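[1] one predicted model, sequence on top.
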Amino acid sequence: MTATTNPKPARAAKRDLFAELSEGMAALTEQREGKRTLRAHAVVYKPAPKVTPRDLVRMREKLNLSRALFAVYLRTNVRTLENWEQGRAKPNAQAALLINLVKQYPDTVQRLATI
């Protein structure tokens, strides 16, 4: 009888965080000395969009969706959506952005349904 061994799955190579940080610091030093050009990106902070309870209810009704189905599409709890609609709670920044996306582009609901 021969014994077979199951090879262990290959592990991803461990990251050397110290080396990555050292490389980044060296690049930053070179950039400050004018020896290297690093990519820079201008970032403009935009506050979370406002979502009123009235707007939320109107949008859901305009889309002809039940509260339960709309909550499923937004990946949130029905009670949470109910609290938003009744003004007892406010959507966080990510939820408010998604809600405004649906408001501006109603086909987003169908796209969310496919994900």
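    Sure thing, it's come through.

[2] can we go C-alpha only for contacts and neighbour counts from here?
    Fine.

[3] what about the longest helix in the chain?
    helix 17-32 (DSSP state H).

[4] just list what it packs against, helices and strands only.
    Applying 3 or more Cα pairs under 8 Å, 6 or more residues apart in numbering; DSSP states H and E, we find helix 17-32 packed against no helix or strand.

[5] one more to weigh against that first structure:
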Amino acid sequence: MVLTEKELLERDAKRNIGEELLSAILDVKAGRHGDVHQVELTEAAEARGKTGLSQPKFAQLLGVSVRTLQEWEQGRRAPSGAARSLLHIAALRPDVFRDVLMAQP
């Protein structure tokens, strides 16, 4: 159900955000987690995670901007060509990826 802006404002005016947050914290502490959402990692995010590199360092090794890497990791854009191949190598063999690309002058 999509609410109009007016409906959202009316709904939010009746909410007590502090009380909702406290209730959520108490639920978590009590082991009640409510809705659990699974977030599927993109190949770029998974590959970088396996290498243990920061976004700036990983982007530098791939030869792309940090912004491009972020777009890939968030699924807004997809890598192509050589970048896709490098991501695949990084995911399968993060040790080789780090050793080979970090040894470049």
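    Yes, it's here. These numbers were taken from a predicted model, which means no experiment stands behind them.

[6] one step back: okay, the longest helix of the first structure sits on what stretch of the second structure?
    Mapped onto the second structure using TM-score structural alignment, helix 17-32 of the first structure spans no residues at all.

[7] which parts of the helix or strand that that helix is followed by are buried?
    Toward the C-terminus, helix 17-32 of the first structure is succeeded by helix 53-62 as the next helix or strand (DSSP states H and E). Across helix 53-62 of the first structure, burial judged by 16 or more other Cα atoms under 10 Å covers Pro53, Leu56, Val57, Met59, Arg60.

[8] how far away is the nearest residue to the first one once chain neighbours are set aside from Ala93 of the first structure?
    Put plainly, it is Pro53 of the first structure. Excluding its sequence neighbours, the residue lying closest to Pro53 of the first structure (Cα to Cα, 6 or more residues apart in numbering) is Glu85, at 4.3 Å. To Ala93 of the first structure, Glu85 of the first structure is 16 Å away according to Cα to Cα, to the nearest Å.

[9] quick one, which of the two is more surrounded?
    Comparing Glu85 of the first structure with Ala93 by other Cα atoms under 10 Å, the one with more neighbours is Glu85, at 22 against 14.

[10] list the contacts for that one?
    Residues in contact with Glu85 of the first structure (Cα atoms under 8 Å, 6 or more residues apart in numbering) are Thr52, Pro53, Arg54, Leu56, Val57.

[11] do the same with Leu63 of the first structure
    Applying Cα under 8 Å, 6+ apart, the residues contacting Leu63 of the first structure are Pro106.

[12] map the residue nearest to Pro53 of the first structure onto the second structure.
    By TM-score structural alignment, Glu85 of the first structure lines up with Glu73.

[13] distance of its match from Ser85 of the second structure?
    Distance from Glu73 of the second structure to Ser85 of the second structure, by Cα to Cα: 15 Å.
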